[in-house]
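1. kindly generate the corresponding structure for this input.
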Amino acid sequence: MSERSDLTRLTATEIAGLVATGEASAVEVTRAHLDRIAAVDDRVHAFLHVDSEGALAAAAEVDARRAAGEELGPLAGVPVAVKDVLTTKGVPTTVGSKILEGWRPPYDSTIVQRLRAAGTVMLGKTNMDEFAMGSSTEYSAYGPTHNPWDLSRIPGGSGGGSSAALAAYEAPLAIGSDTGGSIRQPGAVTGTVGAKPTYGGTSRYGLVAFSSSLDTPGPCARNVLDAALLHEVIGGHDPRDSTSIPQPVPDVVAAARLGATGDLTGVKLGIVSEFVGEGAEPGVMAAFHESVDALAKLGAEIVEVSCPHFRYALPAYYLIAPSEASSNLARFDGVRFGLRVGDDGNRSLEEVMSLTREAGFGAEVKRRIMLGTYALSSGYYDAYYGQAQKVRTLITRDFTAAFERVDALISPTTPFVAFPIGARTADPYQMYLADLFTIPTNLYGGPGISVPCGLSEGLPVGFQIMAPTMADDRMYRVAAALESVVGTFTPPAL
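-> Here you go, the predicted structure:
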């Protein structure tokens, strides 16, 4: 393991094993990944901030603990990249926005606290669509991230920085957040694994809010077992989050190991009929159907399930999420923290607030704030926001009825592969369609995972598995079984 480049190609599980036995030091592993970031991130732009000093200090602490004979956790010494939506004490947290440029929080989010406690090494903060509003990471105030499979294409969004860091071998693990597909969709288009846990199964304390009833932090990795191990570290009840579920995390690691044996005997999977061919590219559907056949050969029973209200998920989501965003983002007013514009002593507080928000928010964030404010306004609340919440209830009923018949639901993750940068920014609706298949899971609150299932036009295709609430282990079992047949995918060398 003298060649540092070798260390960046290992799985998180392999790295942890080397660190635990002393075959490689955590410092050596961390330096290898910092070197990789220095070599390729000028082209990928996965990171907004690289904390080299903090990462090496954390790695040295892991090495000292091992030398002292302490028993290390299953991910100790493994580098991780964190989406810039989670607060990190003393480290810039911008949420991809100019309105928080340079802000260094005085506290860690629960997710970051748990990562530190597990001995993982935080490399830095990854790029994202501003306030997690986007499907391509083109709406970042700091420039787009590029897909390592093809640098002219998007890496998905809003968490494209985390997925691109994985695909570019800049980090073996990453953290994302999923409000309408922002973990799963980037995973799909970069050939990586992205898991959205059950809502409330991971803490939102310290997660800068976009849509409070939908936001869910979760694990990103290059294989299913690594994602499960990371899920186990960050999941579980947090009394500081009022929406946190007071139950232990299902045994996702055991489920991933079971799935890797390739036996799905007794597992019943439902293909969502509304998502078969629904605006999806032929290459995406071909890879999906090949994967369904592979799962059937592993012993799974495959049936078709109709979820009739899923077709209304997209419009419902784009009323509910912007409504919650218009409320959550009201705190960014140029008074309490962040950017402050126009405070020359001659303007009223209202003028300063208006100038600050005009300068600090990008076009997509403004669009959603205005949409949400309108949907919540007097005379329109019942017609828009109220109706959207009724649709959300119907979608939940669809899921409930489906899970009475099957153990998990399956579909493509996205209707299309990674599209060229700039191809959809002029048409917001076309951009929103990237989350067509992922949004229902967020409205329901259950878990979903995307795993690579093939290539179309030389670009990755994602396969989505959706499970009942607090049955996250089911999706990991099916995902690992598919991975055992299909394998993992390596992008062209950068």
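2. going forward, measure contacts between C-alpha atoms and count neighbours the same way
-> Will do.
3. helices or strands up against the strand or helix carrying residue 32?
-> According to DSSP states H and E, residue 32 maps onto helix 26-44. In terms of contacts (3 or more CA pairs under 8 Å, 6 or more residues apart in numbering; DSSP states H and E), helix 26-44 is packed against helix 4-7, helix 52-67, strand 79-83, strand 121-126.
4. make JSON lines out of those and add distance to residue 322.
-> Below are the helices and strands packed on helix 26-44 laid out as JSON lines (distance: least, CA to CA, whole Å):
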{"stretch": "helix 4-7", "distance to residue 322": "42"}
{"stretch": "helix 52-67", "distance to residue 322": "36"}
{"stretch": "strand 79-83", "distance to residue 322": "21"}
{"stretch": "strand 121-126", "distance to residue 322": "23"}
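5. skipping adjacent residues, who's closest to residue 438 in space?
-> In space, residue 438 comes closest to residue 181 once its chain neighbours are excluded; the distance is 5.0 Å by CA to CA, 6 or more residues apart in numbering.
6. what count of nearby residues applies to residue 378?
-> The tally of other residues near residue 378 (other CA atoms under 10 Å) stands at 9.
7. on that earlier part again, out of the helices and strands packed on helix 26-44, which comes closest to residue 145?
-> strand 121-126 (9.4 Å; CA to CA).
8. let's see this one next to it:
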Amino acid sequence: MKLHELTIEQASDLLKNKEIASVELTRAVLDRIEAVDGKVGAFLTVDADGAMAQAEAADHRLAKGDTAPLTGIPLGIKDLICTQGLRTTCASKMLENFIPPYDATVISRLKNAGAVIVGKLNMDEFAMGSTTEHSGFQITRNPWNLNRIPGGSSGGSAAAVAADMCLGALGSDTGGSIRQPASHCGVVGIKPTYGRVSRFGLVAFASSLDQIGPLGKTVDDCAIMLDAIAGHDPKDSTSVPEPVPSFAAIAADGLSDVVVGIPNAYSGAQGLDPQVGAAVERAVKTIESLGARCIDVSLPHTDHAVAAYYVIAPSEASSNLARYDGVKYGFRDKSQADLLQMYRSTRSQGFGAEVQRRIILGTYALSAGYYDAYYGKASQIRTLIKNDFQSAFASCDAIVSPVAPTPAYPIGKTLDDPLTMYLSDIFTLSANLAGIPGISVPCGFSDDGLPIGLQIMGRHFNEPMLFKIARQFEKAANITDKKPPL
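-> All right, here's what the predicted structure looks like:
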């Protein structure tokens, strides 16, 4: 196996046993980026010199016996997570030249763990989109079929992992932005419980929904990364001081004591592709064969989730993005002498069409006379959805569903049809509204050879149950060794 094709777990063992060096592994990954990223377009910034310097430091740590699981492992970072001294753009012209003066907490924790950061990954601008076509700089393509979307908004992260351009990556998930691209690119991605991972240094989209999480080639790789970044952070007021177990140490000892819920609301969902439905049904049978008991559960307010989300998320985005006014930092149209014209011109030029659309939606929903009818009502629906999950989890340990209603579709298909793009989040965004964890694990392929993901959701802070089920399903399904034909 070539070095860039290694999983984090495999590479970590080789590094510990001094069979390879981090500089050797990092160079292989950088060479892979140079060879294939021209086709895929996953990276916005490649920090080759910085990565090699970090790899040399990692080798010194390894020589001294510091063999933490991420020491010397090359990772990619979604470009809305602040990295000190390394450009962080949010894939927006508004922040095209922004270089943060500090690291996000998750970056500090990765560096403390000895990880090597090779660069920053493309995304939908300010994480607003499901296709990574809404980047202000470039389109990212699906490594399995370069004419298809990789999903979004963490499409660069998923595509880079799938194409072996990094051994793992961080993304963020506001309504499915880790799980959906993981599904489309055939990798594993987990959205942790809201509050499990610090958001300090994450450029905000919707503050009550955003959560950072890992994408990896395997379930174990995601567990290793989550071990490194999870935990309370006093710099983040929404971070929860909940004990963090070792996710990587969770035993795979059968599922005979596990009850899995199958939501009746999802089986006949609008736009569900028969191939996706069939792959998920096969996955459920595999989980049953591992000893789990599957039961029907009810999530009665699911039909209202998309509408509620697309009021709450744009409303919070409208508030968060008000800071980009051309005065404090970021892009400014210097040709305008009048202050109001400068505001208008700066925001018109600095933000792309999708971001402008959501700011307008959110500003309208928050405006006087409409707040109670829109944002207030959506917040009530959010509470009902959270209560639906709590009721369902009274009778089961986890809930399984599709991740996306279809396999990855052609680039350009929804550019003039944002509603169809919004509806592609139908299976994922309820977990964000409820704040619960969810993981996407590959469960099959379409007739066209495109990956399909299975979503597993659990109670608040019960990521161990997700890893337990996902790890054993992954082993039984035995499809994560397949590689895209780049």
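9. picking up where we left off before, residue in structure 2 paired with the residue nearest to residue 438 of structure 1?
-> Under the alignment (TM-score structural alignment), residue 181 of structure 1 pairs with residue 176 of structure 2.
10. what about the aligned residue in structure 2 for residue 159 of structure 1, neighbour count?
-> Residue pairing (TM-score structural alignment): residue 159 of structure 1 is matched to residue 154 of structure 2. The number of residues packed near residue 154 of structure 2 is 37, by other CA under 10 Å.
11. contacts only, for residue 154 of structure 2.
-> 78, 122-124, 127, 132, 171-173, 177-178, 181 (CA atoms under 8 Å, 6 or more residues apart in numbering).
12. who wins for most neighbours among the residues you listed?
-> Of the contacts of residue 154 of structure 2, with other CA under 10 Å as the count, residue 123 tops at 40 neighbours.
13. residue in structure 1 paired with it?
-> Correspondence of residue 123 of structure 2 to structure 1, assessed by TM-score structural alignment: residue 128.
14. quick check: the residue nearest to residue 438 of structure 1 touching residue 433?
-> No: judged on CA atoms under 8 Å, residue 181 of structure 1 makes no contact with residue 433 at a distance of 11.0 Å.
15. same drill for the two, tell me which one is more crowded.
-> More crowded of residue 181 of structure 1 and residue 433, by other CA under 10 Å: residue 181, with 35 against 17.
16. show me what contacts the more buried one?
-> So residue 181 of structure 1 contacts 435, 438-439, 442 (CA under 8 Å, 6+ apart).
17. tell me which element it is part of?
-> Counting by DSSP H and E, residue 181 of structure 1 is found in no helix or strand.
18. now residue 269 of structure 1
-> Going by DSSP H and E, residue 269 of structure 1 is in strand 268-272.
19. next up, the contacts around the spatially most central residue of structure 1.
-> Computing the C-alpha centroid of structure 1 and ranking residues by CA atoms, centre = their mean puts residue 183 first, at 2.2 Å. Taking CA under 8 Å, 6+ apart, we find residue 183 of structure 1 in contact with 157-159, 176-177, 194-196, 218-220.
20. next one: residue 43 of structure 2
-> Contact analysis of residue 43 of structure 2 by CA under 8 Å, 6+ apart lists 37, 119-122, 156, 160.
21. where does residue 454 of structure 1 sit: helix, strand or coil?
-> Following DSSP: H, G, I helix; E, B strand; the rest coil, residue 454 of structure 1 is assigned to strand.
22. map it onto structure 2.
-> Using TM-score structural alignment, residue 454 of structure 1 pairs with residue 444 in structure 2.
23. nearest residue to its match in space, please, no chain neighbours.
-> Once flanking residues are discounted, residue 444 of structure 2 sits nearest to residue 452: 5.2 Å by CA to CA, 6+ apart.
24. the one you found: neighbouring residues, count only.
-> Counted by other CA under 10 Å, the residues lying close to residue 452 of structure 2 total 31.
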